[in-house]
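A.B. asks: Next one to model:
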Amino acid sequence: MSRHATLHVALDPDRVGELVGADVRVTRLRHKPGQYTVAALADATGPTGWLRLTPHQDRAARDAERAARVGRRVEVVEADGLVLVHGDLWTDPRLARVLHRAADLVDASVVVRHNPLRRLVLRRGTTQIRVTTKAQPDVHRLVPALAEESLAAAPRGRASSRVTRWEWVPGESLDAVSGRGDLGARRAGEIAGELLARLHQVPVPAGAHERLPQRAGWDDGGLRATARGLAEVDAELGARAAGLVDRLPAVPVGAPVLLHGDWSSDQLVVGEHGARMIDLDRAGSGPALRDLASYLAVEALRTGDPEGAGAAGLRTGYEEGGGSWPGDAAVRSASAAALLSRAKEPLRRANPTWRDGVGRTLGLAEELLR
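C.D. replies: You can find the predicted model right below:
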């Protein structure tokens, strides 16, 4: 049996629907060659559950046991020489116990997003609930000045380090409104840059930088792991990615600042309140370059232009907001690294033409490194 047999089934929407017995689609997946593919499932109304495809009966049995421990059950089906396990969101193997312990909080919530084995985002009234398998940084406690700046959604409590409550910010994401009416890519970049500059200038108390999660400019080991992961499913794409990692120059990153950690136009909501950041569960301490490159990489993927109007707008807004631009060469290199870190996203999003998507991402990184 092919080491990617589970992946081939997960990428076939008709076969997934047949096996699950419902009109669902795969929205996100994680593939371990020869071991399993885990996927998030959704129907026309939104996220509904998860599945695991594996050749190993014992792994499927463990998933069933985990569900039973929290008083729930999963379905187990054998087909195509594989074992399929699937269940509702509350039986996600890595999140089930966390959700069970916070049942009074998550009950009757509306599901917003599900990343299998990683994260579940819910909404209950005017509160967003974020449930993760890893501890979320208590950034507002470590940096109390953040609350005074009104930059981001306000925290509303922590049931635990992995279950947090936040203000639900009304409005639309900057990503959704970019290009609509008078708000073009350049103006969107200016808004994102100005807000980011304000975040980077929030004073961090002495000693707090060390207690925040450390976010490097880029993680060379992580980028090489991404290249190896690509090589496992496509040797040519993996070699191409590895070659680009080899070409990344060393870049001075400067003093650490308070980082958003995953900055892009869909992490910013605009409305009557102005512009506010959301999703601070990846916040940390590190070079400003990391957040800038994160935004530019996502903008490049959205527009196909790594140094277009959005990039120019980001620099204008960042400098007008009081930020110090790191320098064009450093920004290009960091943006290339940020693109490489996202190289597997088309596959993770279960895109049937994921190879084309990966190739496009690598092409944008190549353009920046010329």
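A.B. asks: can we go C-alpha only for contacts and neighbour counts from here?
C.D. replies: Noted.
A.B. asks: Just name whatever secondary elements the strand or helix carrying Asp175 is in contact with.
C.D. replies: Using DSSP states H and E, the element containing Asp175 is helix 174-177. Judged by 3 or more C-alpha pairs under 8 Å, 6 or more residues apart in numbering; DSSP states H and E, the packing partners of helix 174-177 are strand 268-271.
A.B. asks: And the strand it packs on, what does it pack against?
C.D. replies: Using 3+ C-alpha pairs under 8 Å, 6+ apart: strand 268-271 touches strand 172-173, helix 174-177, strand 274-277.
A.B. asks: Another for comparison:
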Amino acid sequence: MPWTVDLSPVDAALCAQDPDLPGLGAVLNAAPLAKTLGLGELRHSYLKYKPGTNCVAGLVPRDGSLGAWAAMTYPPVRWPDIRSRPKWNKKAQKAVYFDDAFTVFVPLALERRLPNARKLSAEKSRAELLHSLGLSHHTLKILRYKPGRRIVLRADGPKGSRAVLKLHARQADFDRAVAGAVYAETMGGPAVIATSPTDLAIATAWTQGHVLSPLSEPRDFVLAGAMLARHHAAGDPKNLPGLSAPKPHRTVRAISNLQPSLKARAQYLAERLPTLVADGMVAIHGDFSADQVVRETFGTVILDWDRAACGPAARDLGSALARLDFDEIGGPLTEDARRALIEGYAAVRPLPKGESIIAHRAHALFALAVEAFRDRRPDWDRHLGGVLDRVEQLCQTSQMPKAPSALPSLSSALDPEHVHAALGARPVEVALARLKPGRRALVRYDMPDGNVLLGKVRAKGIDLYAPRIQAKLRSAGLDGSDGVGVPPVAGTADSLALWLQQVVPGRSLGDMLDDPNCDCLNAMRGTGRALARLHLTPAQTERRWTHADELAVLEKALLEVGYKDILSLAKARLARLPPAPEVGLHRDFYFDQVLVGPDTVWLVDLDLYAQGDAAIDLGNFLAHLDELALRRGNDAGHFDALEDAFLSGYRLSAPLPDPRRIGSFRWISLARHIAIATRFPERRHTISAIGTLCRKKLSDGT
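C.D. replies: Here you go, the predicted model:
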């Protein structure tokens, strides 16, 4: 069958240098070629190239259905044997041949080296496989397919995604995957649903949430680093295999095959890669990167422990940093993600030596040199050169990002055995929910009696103020009985330097703002009423927060970023405010501090509770709405309807302060976000808009 493909210049050059594989271009562009055959919309999932020998591509339907194909091309001398294989020609589903290109497309039903995957193509054998894994009546979607090696699928049931299913070609790979999955489960990872040694198949529980990418927010990388550190601190490596040594000579060969002109440089770099030192041996992931991390509502989960091993902690950190380096070449900047990952790790346990992390990072990045070719990036040649440039830079540096000190008790607070000793019961599950490196953390505990607790850890020791205030507020009437409350305090654990509160039923108001199906107006009215109830409750502390305190925080923030003119406007605005009655303030009140339940609005995180001007809480809440609108590319009035609902809810229970008074603290609070935005890449585009708005509003008195 005649064939033509549109080759990029770099692919055309590669094909020209390998005359023994005249069909190489067909496999490099197998997806568009398959479409002309009527095989559907396919995407590349795998590519393996041996110059002069063969090239194999794995192709997966874009909708994830089970119609996967492998495209393979061979030298002309082997073609008669390939063309006459009986199993590819006598079955109901046959291979498709391109004789002019010495290339064959083989359906999943005819897989040679991954025979168990053939069961997926027939309804009866697929049902038997699913039954053996406890997944009867589930449907399957292909996630990844490596012909002759492995296929990964998602099993969906009546209630949504249920499991990840992996079928392996080799016994050794299956055994290692099972060992890694069992280890991960003991560390709070996905449960192992079932294994089938006959089919070399393993099913593990599906993890809901979002997978990290270079575009994820830095705080997600902080939590990922902390979770990795927790594994390193608490994992037991004694039953895990040893770590295989890097093989830079293979990378040199692969680079030479693709770009002969780079052979000398690749060899030069391979010989100058830093020496790897086997220090700090722990249980490691073995292939750690951002796309192995899933952020859930209440925790962070690390997936795919197929290469779990006993090795140096620096290996996992170096692997993750290298992948971010790789993603940055021709892609988004990842400096903040790299720094956040290191900060999160250092908040739980001391970092390995900087030179050790850099060494592993350099080796891992060098191993990724030809990954852009395998991913079928059109500019894979430039990307390959960019990887070598960065490897050379790493070989010449010994600098690592500075990280804050670890939270001394966080590692123990994440260890079920330490928690058992402190609380008298071993939690069923432990998850790190929030982390501010070097400062504080929030840990979720699912207890065996069905209770769910949140523990708060601080770097400077256990916080006795917040639980005392929370208990007093509940005694004063904020116990949820009339639709407004603060969560019950569940005690303290001195040995873990944390205090605990019960989890209450409700959804974060911040999450609701992202859901078009939520009744946000009613939730906002309930939030306004809840804040009014807090302000009407007699103050339960002698601690005070004055206008001068508010101004001091703003001054520190704006002087760091050079916005002295806004600071001068804020000082003048506050100087004109007359005194006001003081109430019990939340002092950090915004939508993420509110949980909206079926019958109750809960106020959380009262660590800063103090007496002060009610307009401070009201202004702070409105400023956060303004910032969110600007961050999403809208104007500051985008949430006017929500603002009106919030203020009307407050007004139904308590008189509102003068609007100009609320406005004063609103724009002062928003001005603080200028400094905050400089620390988050995804917020930096708002700096100019915030500055302009604050100047206008602080000047005109609104």
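A.B. asks: Of all the residues in the helix holding Asp175 of the first structure, which ones are buried?
C.D. replies: Leu174, Asp175, Val177 (16 or more other C-alpha atoms under 10 Å).
A.B. asks: Other residues contacting the helix or strand following it?
C.D. replies: Later in the chain than helix 174-177 of the first structure, the nearest helix or strand by DSSP H and E is helix 185-200. Helix 185-200 of the first structure has contacts (C-alpha atoms under 8 Å, 6 or more residues apart in numbering) with 146, 151, 174, 178-179, 257-260, 264-265, 268, 275-276, 288, 291, 309-323.
A.B. asks: Kindly recompute the last result at 6 Å.
C.D. replies: Residues outside helix 185-200 of the first structure that contact it (C-alpha atoms under 6 Å, 6 or more residues apart in numbering): Ser178, Val257, Leu258, Ala309, Gly310, Gly313, Leu314, Thr316, Gly317, Tyr318, Gly321, Gly323.
A.B. asks: if you look at the residues you listed, which of them are in strands?
C.D. replies: Among the contacts of helix 185-200 of the first structure, DSSP state E puts Val257, Leu258 in strands.
A.B. asks: okay, the contacts of helix 185-200 of the first structure in TSV with neighbour count and distance to Leu237 of the first structure next?
C.D. replies: Output for the contacts of helix 185-200 of the first structure, formatted as TSV (neighbours: other C-alpha atoms under 10 Å; distance: C-alpha to C-alpha, whole Å):
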residue	neighbour count	distance to Leu237 of the first structure
Ser178	18	31
Val257	19	34
Leu258	27	34
Ala309	18	29
Gly310	26	28
Gly313	22	32
Leu314	28	30
Thr316	20	35
Gly317	23	36
Tyr318	25	35
Gly321	20	39
Gly323	21	37
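A.B. asks: re the thing from before, identify, from the buried residues of helix 174-177 of the first structure, the entry nearest to Asp23 of the first structure.
C.D. replies: Taking C-alpha to C-alpha as the measure, Asp175 is the one of the buried residues of helix 174-177 of the first structure closest to Asp23 of the first structure, at 28.8 Å.
A.B. asks: Give the aligned range of the longest helix seen in the second structure in the first structure.
C.D. replies: Secondary structure of the second structure per DSSP state H: the longest helix is helix 659-678. Counting by TM-score structural alignment, helix 659-678 of the second structure pairs with no residue of the first structure.
A.B. asks: Let me know the next secondary structure element after that helix.
C.D. replies: Assigned by DSSP H and E, the successor of helix 659-678 of the second structure is helix 687-700.
A.B. asks: Pull the distance from that following helix to the chain's centre.
C.D. replies: In terms of C-alpha atoms, centre = their mean, to the nearest Å, the centre of helix 687-700 of the second structure is set 34 Å apart from its chain centre.
A.B. asks: in that helix, what counts as buried?
C.D. replies: Of all the residues in helix 687-700 of the second structure, those buried under the rule 16+ other C-alpha under 10 Å are Ile687, Ala689, Ile690, Gly691, Leu693, Cys694, Arg695, Lys697, Leu698.
A.B. asks: how about Arg25 of the first structure, what does it touch?
C.D. replies: Contact analysis of Arg25 of the first structure by C-alpha under 6 Å, 6+ apart lists Pro13, Leu41, Ala42.
A.B. asks: can you do 8 Å?
C.D. replies: Pro13, Val16, Gly17, Leu41, Ala42, Asp43.
A.B. asks: measure it to Gly49 of the first structure for me?
C.D. replies: Distance, Arg25 of the first structure to Gly49 of the first structure, using C-alpha to C-alpha, to the nearest Å: 10 Å.
A.B. asks: Find residues that contact each of these two.
C.D. replies: Going by C-alpha under 8 Å, 6+ apart, residues that sit against Arg25 of the first structure and also against Gly49 are Leu41, Ala42.
A.B. asks: Dump the helices and strands packed on strand 268-271 of the first structure into CSV; add distance to Arg370 of the first structure as well.
C.D. replies: What follows is those, written out as CSV (distance: least, C-alpha to C-alpha, whole Å):
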stretch, distance to Arg370 of the first structure
strand 172-173, 33
helix 174-177, 28
strand 274-277, 33
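A.B. asks: before we move on, the earlier item: closest to Glu367 of the first structure out of the buried residues of helix 174-177 of the first structure?
C.D. replies: When the buried residues of helix 174-177 of the first structure are compared against Glu367 of the first structure (criterion: C-alpha to C-alpha), the nearest one is Asp175, at 23.4 Å.
A.B. asks: Name the nearest residue to the counterpart of Phe102 of the second structure in the first structure, ignoring sequence neighbours.
C.D. replies: Here Phe102 of the second structure is matched to Val83 in the first structure, going by TM-score structural alignment. Nearest residue to Val83 of the first structure, sequence neighbours excluded (C-alpha to C-alpha, 6 or more residues apart in numbering): Thr54, at 5.3 Å.
A.B. asks: residues contacting that neighbour?
C.D. replies: Thr6, Gln35, Tyr36, Thr37, Ala60, Leu82, Val83, Leu84.
A.B. asks: Filter these by whether they're kept in the second structure.
C.D. replies: Contacts conserved in the second structure for those, using both residues aligned by TM-score structural alignment, their matches' C-alpha atoms under 8 Å: Thr6, Gln35, Tyr36, Thr37, Val83, Leu84.
A.B. asks: Could I get the buried residues of helix 687-700 of the second structure in CSV, plus columns for distance to Leu240 of the second structure?
C.D. replies: Converted to CSV, the buried residues of helix 687-700 of the second structure look like this (distance: C-alpha to C-alpha, whole Å):
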residue, distance to Leu240 of the second structure
Ile687, 49
Ala689, 53
Ile690, 52
Gly691, 54
Leu693, 57
Cys694, 57
Arg695, 60
Lys697, 62
Leu698, 62
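A.B. asks: Before I go, just wanted to say thanks for your time.
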